[in-house]
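> one predicted model, sequence on top.
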Amino acid sequence: MGRRSERLSKQGMLASDLAGEGDVIQVVSRAFDVLRCFEGHEARLGNLEISSRCGLPRSTVSRLTHTLTRMGQLVYLPRDQKYRIGPSAVAMSTSMMKGLQLRNLIRLRLQDVADQLPGTVGFVIPDRYHLVYLEFARAANALGLHEGTGSRISMTSTAAGFAYTAALDMDVGDALIAEMEREIPGDAALLKARIEDNRHHLREHGYVLGCGTWSPHINGCAVPVWSPQYQTFVVVTIGLLAAMFDENRLHQEVAPQMIELGAAIGGLLEGAEGDIFANRIERKPLPVPVRNNNKIIKTEDTNELEAGARRARPARSVRARDGRR
């Protein structure tokens, strides 16, 4: 792998951009900014609306939408004088769904927790200053939080965002916050004020809480998990009604289940590249974590750890100190 590729894969996003190295092709970055404006297949936006959403000059947006339309990424609607997501973008996203079996297994894991806790359990992936739900599950009696697949949540005010940024290498996390301060200063302040506490709590306990930061009525708990496929941290998270689950109850009742969920999802992600297309991934019982020197390991790994083996384990903990915090 080349040096630039190593930099880009350090935390699964444009680390070189965040570090100020300036080797990002701006026109490509702006084209993706335009596509991000379309939340949902039915979204219809004009150049002025796109310009307002992504903060680019209207003339720049006009050139980008013209090019993206020629490429099939957008479709122009003459009657509305607006654009919507095009067939090429849909086809590209569909090709990314080949891991549907894995996602189904992840959804089952999420549902295992949702059946025990009256909240919304999610599996999210980072997208610039937000996180996007790839999968979710909730109990029939879930109250308060109703996010769904494709929903975007803030990285600066949610338990999932706190967990993701706390898991990043310190230099990468600090560079990301610095970028946020330039782009979204108001939102970045909350994250910056608590990043050190989040990092400390994640190292010590393996999870992060967010109580009333996104909404005064919602408390959350989240666990970051390293994804070999995406070369970044993904996050398993749960949102619960604050009136039912205060901070103490999150620590005592919710966090242990989320840590187990994170270990299970980590095991699925570790085995996905070799097994997902061969239909050999099985749904196994949630692992029971064993604590050893403040680490969470899977019981089947105990002998290997005692022997000092260094090879990759089925489920990574952010406390395993494997170079990714």
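Yep, that arrived. These numbers were taken from a predicted model, which means no experiment stands behind them.
> alpha carbons only for contacts and neighbour counts from here, please
Fine.
> what kind of secondary structure is Trp214 in?
Following DSSP: H, G, I helix; E, B strand; the rest coil, the label given to Trp214 is strand.
> what's the separation between the closest residue to it other than its chain neighbours and Arg107?
Of all residues not flanking Trp214 in the chain, Ser157 sits nearest, at 5.1 Å (Cα to Cα, 6 or more residues apart in numbering). Separation of Ser157 from Arg107 (Cα to Cα, to the nearest Å): 24 Å.
> go on, Val235?
Distance of Val235 to Arg107, computed by Cα to Cα: 13 Å.
> between these two, which has more neighbouring residues?
Using other Cα atoms under 10 Å, the more surrounded residue of Val235 and Arg107 is Val235, with 28 against 19.
> out of everything not next to it in sequence, what's closest to the more buried one?
Nearest residue to Val235, sequence neighbours excluded (Cα to Cα, 6+ apart): Pro224, at 4.3 Å.
> after the helix or strand where the one you found lies comes which helix or strand?
Assigned by DSSP states H and E, Pro224 falls within strand 218-227. Counting by DSSP H and E, the next helix or strand C-terminal to strand 218-227 is strand 232-241.
> could you check the angle that following strand makes with strand 218-227?
Strand 232-241 runs at 160 degrees relative to strand 218-227, counting by axes from the mean of the first three to the mean of the last three Cα atoms, to 10 degrees.
> give me the number of residues near Arg194?
Residues contacting Arg194 under the criterion other Cα under 10 Å number 12.
> could you name the helices and strands sitting against the strand or helix carrying it?
Element membership for Arg194 (DSSP H and E) is helix 185-205. If you count contacts as 3 or more Cα pairs under 8 Å, 6 or more residues apart in numbering; DSSP states H and E, helix 185-205 packs onto helix 159-167, helix 170-183, strand 208-215.
> closest to Ile25 out of those?
The closest of the helices and strands packed on helix 185-205 to Ile25 is helix 170-183. By Cα to Cα, the value is 16.9 Å.
> quick one: that closest one to chain centroid distance?
Remark: helix 170-183 is offset 17 Å from the chain centroid, using Cα atoms, centre = their mean, to the nearest Å.
> over to stretch 252-262?
18 Å.
> same thing with stretch 68-85?
29 Å.
> contacts for it, please.
Residues outside stretch 68-85 that contact it (Cα atoms under 8 Å, 6 or more residues apart in numbering): 31, 35, 38, 41-47, 65, 86-90.
> pasting the second one now:
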Amino acid sequence: MKGIKVVIDRQFAINLSRGLEVLRAFNPADQLLGNKELCERTSLPKATVSRLTYTLEKLGYLLKVDRLQKYRLGPGVLMLGYPMLAGLEIRHLARPHMEQLATKTKWTVNLGMLGRLEVVYIDALRLDRRNFLKPDIGSSRPLLTTSIGRALLLASSEKDQNAILNRIKIAYPTQYRKDVHHFNRDKAFYEKNSYCLSLGDWESNVCAVSVPLRVGSSDDPTIALNCTLSGSKLSQQEIHQSIIPHLFEAKHNIEKDSGRIFISRKY
């Protein structure tokens, strides 16, 4: 079209991205999907989806359920993620401090890092038995409406922060307009209190507080720690008095232990 410059990224492997979109179409609520459903979720042509599911099955990333003519994720997906999880030293280092935090607060405690446009949990300790959301390793949460998402954004450089916000705005314009005020409000709150707070921003009956962790080197991914409680309405003052001291204590201990490990590894 005249006057419009089309930018083509020649390094971008379209077929690979389509295969990954097929894998991302599965979730805990929809563990069995057929080619028709995958077409609807990925907006890919039927013939393309058919070739991709065939290939992914042959490679072990999908398992076919012949009786239903549908697919489920295969063990190859788990094998693909294991080296990444095993290489995150922060998970092993933070675990005892997460356990102490959960024991003291009786809240669910999680570690999360930035995904594409979401938070991805890399560890979860669920002591809050009322937590119907069932956080687990690999589960995701939105960035703008969760305290852990906002903590990760606020721990990023201004350049990265703006780039992520812009990608969310382009990918989900309606949701962005609806949710961005949560981020702007919590940004001011974080500058004053050094933690992020959500009182039902994402789920109406879930309270959450989060802090970013300053661990590792600048090359390591940004990590955040949170506490969440379901089904209980606590005031901001109650949370500040009864939960935040324990959250800051865990943050301090994790960062202290991380510094020791990083120094010993470096020298």
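Happy to help now that I have it. Keep in mind the model is a prediction, meaning the values are calculated, not measured.
> circling back: what's the match for the residue nearest to Val235 of the first structure in the second structure?
Using TM-score structural alignment, the equivalent of Pro224 of the first structure in the second structure is Pro212.
> is its match in contact with Phe248, as I believe?
No - between Pro212 of the second structure and Phe248 there is no contact under Cα atoms under 8 Å: 10.4 Å.
> those two: who's more crowded?
Neighbours per residue, other Cα under 10 Å: of Pro212 of the second structure and Phe248, the larger number sits with Pro212, 26 against 17.
> where do the strands sit along the stretch 1-150 of the second structure?
Using DSSP state E, counting those that start in this stretch, the strands assigned to the stretch 1-150 of the second structure run over residues 62-65, 70-73, 108-114, 118-125, 140-142.
> which residues of the first structure does the longest one align to?
Think strand 118-125 of the second structure. Aligned by TM-score structural alignment, strand 118-125 of the second structure corresponds to residues 130-137 of the first structure.
> centre of the chain to that stretch, how far?
7 Å.
> then stretch 100-113 of the first structure?
That offset, for stretch 100-113 of the first structure, works out to 16 Å (Cα atoms, centre = their mean).
> buried residues in that stretch?
Neighbour-count burial for stretch 100-113 of the first structure flags Leu102, Arg103, Leu105, Ile106, Arg107, Leu108, Arg109, Leu110, Gln111, Asp112, Val113 (criterion: 16 or more other Cα atoms under 10 Å).
> counting neighbours, what do you get for the counterpart of Thr228 of the second structure in the first structure?
Aligned by TM-score structural alignment, Thr228 of the second structure pairs with Gly239 of the first structure. When neighbours are counted by other Cα under 10 Å, Gly239 of the first structure registers 30.
> what do you get for Asn27 of the second structure?
So Asn27 of the second structure, with other Cα under 10 Å, has 13 neighbours.
> any idea how far whichever residue in the first structure pairs up with it lies from Arg84 of the first structure?
Mapped onto the first structure by TM-score structural alignment, Asn27 of the second structure lines up with Glu39. Using Cα to Cα, one gets 10 Å for the distance from Glu39 of the first structure to Arg84 of the first structure.
> ditto for Ala137 of the first structure
Distance of Ala137 of the first structure to Arg84 of the first structure, given as Cα to Cα: 29 Å.
> for Pro78 of the first structure, same thing?
Pro78 of the first structure is 11 Å from Arg84 of the first structure, by Cα to Cα.
> who has more neighbours out of the two?
Arg84 (21 against 8).
> and the more buried one, what's its match in the second structure?
Arg84 of the first structure maps onto Arg72 in the second structure, by TM-score structural alignment.
> and for Gly212 of the first structure?
Applying TM-score structural alignment, one finds that Gly212 of the first structure aligns to Gly200 in the second structure.
> quick one: the helices in the stretch 1-150 of the second structure, in order.
For the stretch 1-150 of the second structure, the helices defined by DSSP state H, counting those that start in this stretch cover 14-24, 35-42, 46-58, 75-86, 89-105, 147-155.
> could I get the buried residue list for the third one?
By neighbour count with 16+ other Cα under 10 Å, helix 46-58 of the second structure contains the buried residues Val49, Ser50, Leu52, Thr53, Leu56, Glu57.
> in contact with the third one, which residues?
For Leu52 of the second structure, the contacting residues are Arg18, Gly19, Val22, taking Cα under 8 Å, 6+ apart as the criterion.
> change it to 6 Å
Gly19 (Cα atoms under 6 Å, 6 or more residues apart in numbering).
> how close does it sit to Asp66 of the second structure?
According to Cα to Cα, Leu52 of the second structure and Asp66 of the second structure sit 17 Å apart.
> okay, buried residues for the lengthiest helix in the second structure please.
Taking DSSP state H as the criterion, the second structure has its longest helix at helix 244-266. Within helix 244-266 of the second structure, the residues scored as buried using 16+ other Cα under 10 Å are Ile244, His246, Leu247, Phe248, Ala250, Lys251, Ile254, Glu255, Ser258, Gly259, Ile261.
> aligned counterpart of the first one in the first structure, please.
This points to Ile244 of the second structure. So Ile244 of the second structure corresponds to Ala255, using TM-score structural alignment.
> that match and Leu117 of the first structure, how far apart?
Ala255 of the first structure sits 11 Å away from Leu117 of the first structure, taking Cα to Cα as the criterion.
> same check, this time on Cys211 of the first structure
According to Cα to Cα, Cys211 of the first structure and Leu117 of the first structure sit 17 Å apart.
> how about the nearest residue to the spatially most central residue of the first structure, chain neighbours excluded?
Centroid-nearest residue in the first structure: Ile125, 2.2 Å away (criterion: Cα atoms, centre = their mean). If the residues on either side of it in the chain are set aside, Ile125 of the first structure comes closest to Val234, at 4.8 Å by Cα to Cα, 6+ apart.
> go on, Asp136 of the second structure?
Ala124 (5.4 Å).
> count the residues that sit near that neighbour.
When counting by other Cα under 10 Å, one arrives at 23 neighbours for Ala124 of the second structure.
> wait, it touches Lys134, no?
No - applying Cα atoms under 6 Å, one finds Ala124 of the second structure not in contact with Lys134, separated by 9.1 Å.
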